[in-house]
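> Let me see the structure of the following:
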Amino acid sequence: MRPALLLALAGFALFATLAAWRAQQPVVLTPQFVADRVVIPAPLLVALHGGDRFLAADLETMRLAATGMDDRGVDTGYLVRAQREVARLNACHEDNYYLANGLLTWGGAVEQGNEVLRAAVECRFWDEFPPFFYGINLSFFQRDNEEAARVLEIGAQRSTQNAAAMLKLAVMLRAEQFADERLALNYLIQQRDSSTDPKLKDMLDKRVIRLQGLIGLREAQRRFEPAHGPLASLEQLVEAGIIEALPTDPLRLGYELRDGHIELKKLKIAGLEEQP
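All right, here's what the predicted structure looks like:
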């Protein structure tokens, strides 16, 4: 008898033995409340797709793109966990890093979206866009202009058409002479306008409106402080008659005053804030 057949028979016998033993064990049903949507871990996805991690990443990205957002908005907690698993399967996946940047980083889950981008920067060594996206995020959200300039220089090295523009941004960041929110707005508008998916375009449009609200508040702060001193609360801008009302954030996160600067509020995701 051939060795392969013997191995198959032995495997079947082991399976039958385990199945028979499991059938004799008592079943304990414990009622549980499922608080969130299930995300399949990367190792199990690989097993379910016959060991092909690239196929698993492709199919999982299509699934989360179709189910992670609907007419009510984006299921951010689900996308954070799902896109992390896709990045573990294939950090080079283009759709995954694009969605993570547009829907997570600019939707309030800054660290989680940037985590996917960092993996894409390392994996996609030929691609200029992950360093560009990540560099802008570092400057705008984390005010780390030195690291942002370094990452943009990486993008310039990879680019065939935009190298000069990225190097110019890097120089301006190091010189601290560039209005990052204006650049960020132009970049986000470009992302929105280049999208061919109507649902994604609508989601990105909400982020454009959110950023326009921030720019308006910062401009109002610049007008307020020479006459009234340091801004203590956003409501003072309305009370002083500089703006009629605080802008409405379509993502319902809002804006806040932190260390004298008006910022976008970040999304707090239970169970993920403490993770590295």
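
> Every contact and neighbour count from this point should use C-alpha atoms.
Noted.

> For the stretch 151-276 of the chain, which segments count as helices?
Secondary structure of the stretch 151-276 of the chain, counting by DSSP state H, counting those that start in this stretch: helices at 163-175, 180-194, 198-228, 235-239.

> Alongside the first, I'd like the structure of this one:
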Amino acid sequence: MKKWLWPVLFLAVYVNLVVPLKSFMDNRPVAVKLGYLPDGKVLRYTVADQKPLVAELAVLKVLFYFGSLVEQWQNQIAIPPEYYNMYRMIESAVRLDPYNMDAYYFAQAAFTWEVGHAEDVNHLLSYGMNYRTWDWYLPFFRGFNAAYFLKDYQSAAEDMKRAAELSGSALFTNLAARYFYEAGHNDLGIAFLRAMVQRERDPKVKKAFSLRLEALEKVKQLQSAVVAYQKKFGRLPGQLGDLVTSGMIDAVPRDPYGGQFYIQPDGKVRSTSSFAESKKRRVQQ
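Just a heads-up that it's a prediction; the model follows:
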């Protein structure tokens, strides 16, 4: 074979193999480019003192990957995200470095709203709360997920209570009390609010706590009367006025938020105000 044929043959093979391969690599789904990261429990023993660095690189890789997907979506290119691989990589990062806040932020943003995996995210947050014991964000995130996505108001109340204690925020205090009420644990909500009223120094915040405390105490009064009515008559009252006519209470109390108390078909006492101050009331104050 002539010498010049070898370069030609090599070039032909190169073109036939490399060019299609390059085309495949360029056009393959972005999801494939995310790659793989071993389980964090295994990596902890292999990366030695480089755990925070490896965790940060893993989080950055997921962030870059997700950012590239967003760019594709903006260009009207529909590429299905590898949510499972993304979650596993974030989970490995958290196992390596439970102090990495970026991992929790991303998990909260991407896996709750986008794919509805709030329960999985709460597992990550629970793990992180064992380490970031000073951080009110994690119990706040977990409590929000419990209430908004999972409808677990008891867990939400406990988490908001913890967030309130860590942050000193009035918002979390009110949320905790409200979720205790939603969970049917008025006594817990009342005890919690009483403690917060006693230690609060700001007059305006203290007044807000006192207002919600008053509302819960009145709900407890009405709810107890409903239970007593049912025991006596073998049925729920049709309306709260029945509690007055039957002698269970002297009068239906006034909702401090300006609404009207009423009884649901299941016997739970609620208010038309939803225990939120109206704009009219705030203006008058």
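
> Could you get me the TM-score between them?
Comparison of the two superposed chains (TM-score structural alignment, normalised by the length of structure 1) gives a TM-score of 0.46, and 142 aligned residues with a Cα RMSD of 2.6 Å.

> Surely residue 87 of structure 1 touches residue 96?
Yes: proximity of residue 87 of structure 1 to residue 96 meets the contact threshold set by Cα atoms under 8 Å, at 7.4 Å.

> List the residues that are in contact with both of the two.
Common contact partners of residue 87 of structure 1 and residue 96 (Cα atoms under 8 Å, 6 or more residues apart in numbering): residue 116.

> These two: who's more crowded?
Taking other Cα atoms under 10 Å, residue 87 of structure 1 and residue 96 do not tie; residue 96 has more neighbours (27 against 22).

> So that one versus residue 12 of structure 1, what's the distance?
39 Å (Cα to Cα, to the nearest Å).

> Correct me if wrong: residue 210 of structure 2 contacts residue 198.
No: with contact taken as Cα under 8 Å, residue 210 of structure 2 and residue 198 are classed as non-touching, separated by 9.8 Å.

> Can you name the element that comes right after the helix or strand hosting residue 58 of structure 1?
Secondary structure assignment for residue 58 of structure 1, by DSSP states H and E: helix 53-67. Going down the chain from helix 53-67 of structure 1, the next helix or strand is strand 69-70, by DSSP H and E.

> What is the subsequent helix or strand relative to that next one?
Scanning forward in sequence from strand 69-70 of structure 1 by DSSP H and E, the next helix or strand is strand 73-74.

> ok so, going back, which residue of residue 210 and residue 198 of structure 2 possesses the greater neighbour count?
In terms of neighbours (other Cα under 10 Å), residue 210 is the more surrounded of residue 210 of structure 2 and residue 198; the figures are 17 against 11.

> I'd like to check which residues are in contact with the more buried one.
193, 194, 197.

> burial count for the second one?
Looking back up the chat, that one is residue 194 of structure 2. The burial metric for residue 194 of structure 2, expressed as a neighbour count using other Cα under 10 Å, is 15.

> my read: it touches residue 212, true?
No: counting by Cα under 8 Å, residue 194 of structure 2 sits too far from residue 212 to count as a contact (10.1 Å).

> Next step: the contacts of residue 210 of structure 2 restricted to helices.
Those of these mapping onto helices are 193, 194, 197, per DSSP state H.

> what residues does the host helix or strand of residue 136 of structure 1 touch?
Using DSSP H and E, residue 136 of structure 1 falls within helix 129-142. Outside of helix 129-142 of structure 1, the residues within contact range by Cα under 8 Å, 6+ apart are 97, 101, 105, 110, 114, 117-118, 120-121, 124, 144-145, 147-152, 154-155, 166, 173, 180-181, 184.

> buried set for that helix?
Neighbour-count burial for helix 129-142 of structure 1 flags 129-141 (criterion: 16 or more other Cα atoms under 10 Å).

> tilt between it and helix 180-194?
Orientation note: helix 129-142 of structure 1 sits at an angle of 140 degrees relative to helix 180-194 (axes from the mean of the first three to the mean of the last three Cα atoms, to 10 degrees).

> Could I get the buried residue list for stretch 61-78 of structure 1?
Neighbour-count burial for stretch 61-78 of structure 1, with 16+ other Cα under 10 Å as criterion, is recorded at 61, 64, 65, 68, 69, 74, 75, 76, 77, 78.

> For residue 222 of structure 1, grab the count of nearby residues.
Residues contacting residue 222 of structure 1 under the criterion other Cα under 10 Å number 12.

> whoops, I mixed them up, residue 195 of structure 2
Applying other Cα under 10 Å, we find 11 residues neighbouring residue 195 of structure 2.

> rewinding a little: as JSON lines, the buried residues of stretch 61-78 of structure 1 with distance to residue 47 of structure 1 would be great.
Below are these laid out as JSON lines (distance: Cα to Cα, whole Å):
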{"residue": "61", "distance to residue 47 of structure 1": "17"}
{"residue": "64", "distance to residue 47 of structure 1": "19"}
{"residue": "65", "distance to residue 47 of structure 1": "22"}
{"residue": "68", "distance to residue 47 of structure 1": "23"}
{"residue": "69", "distance to residue 47 of structure 1": "27"}
{"residue": "74", "distance to residue 47 of structure 1": "29"}
{"residue": "75", "distance to residue 47 of structure 1": "26"}
{"residue": "76", "distance to residue 47 of structure 1": "26"}
{"residue": "77", "distance to residue 47 of structure 1": "25"}
{"residue": "78", "distance to residue 47 of structure 1": "22"}
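
> which one of those residues sits closest to residue 207 of structure 1?
For the buried residues of stretch 61-78 of structure 1, the residue nearest residue 207 of structure 1 by Cα to Cα is residue 74; the value is 11.8 Å.

> roughly how far apart are that closest one and residue 262 of structure 1?
As it turns out, when the distance is counted by Cα to Cα, residue 74 of structure 1 lies 24 Å from residue 262 of structure 1.

> Surely residue 262 of structure 2 forms part of a helix?
No: going by DSSP: H, G, I helix; E, B strand; the rest coil, the assignment for residue 262 of structure 2 is strand, not a helix.

> Only the buried residues of the helix ranked longest in structure 2, if you could.
Of all the segments assigned as helix in structure 2 under DSSP H, the longest by residue count is helix 203-233. For helix 203-233 of structure 2, burial by neighbour count (16+ other Cα under 10 Å) applies to 205-206, 208-220, 222-223, 225-227, 229.
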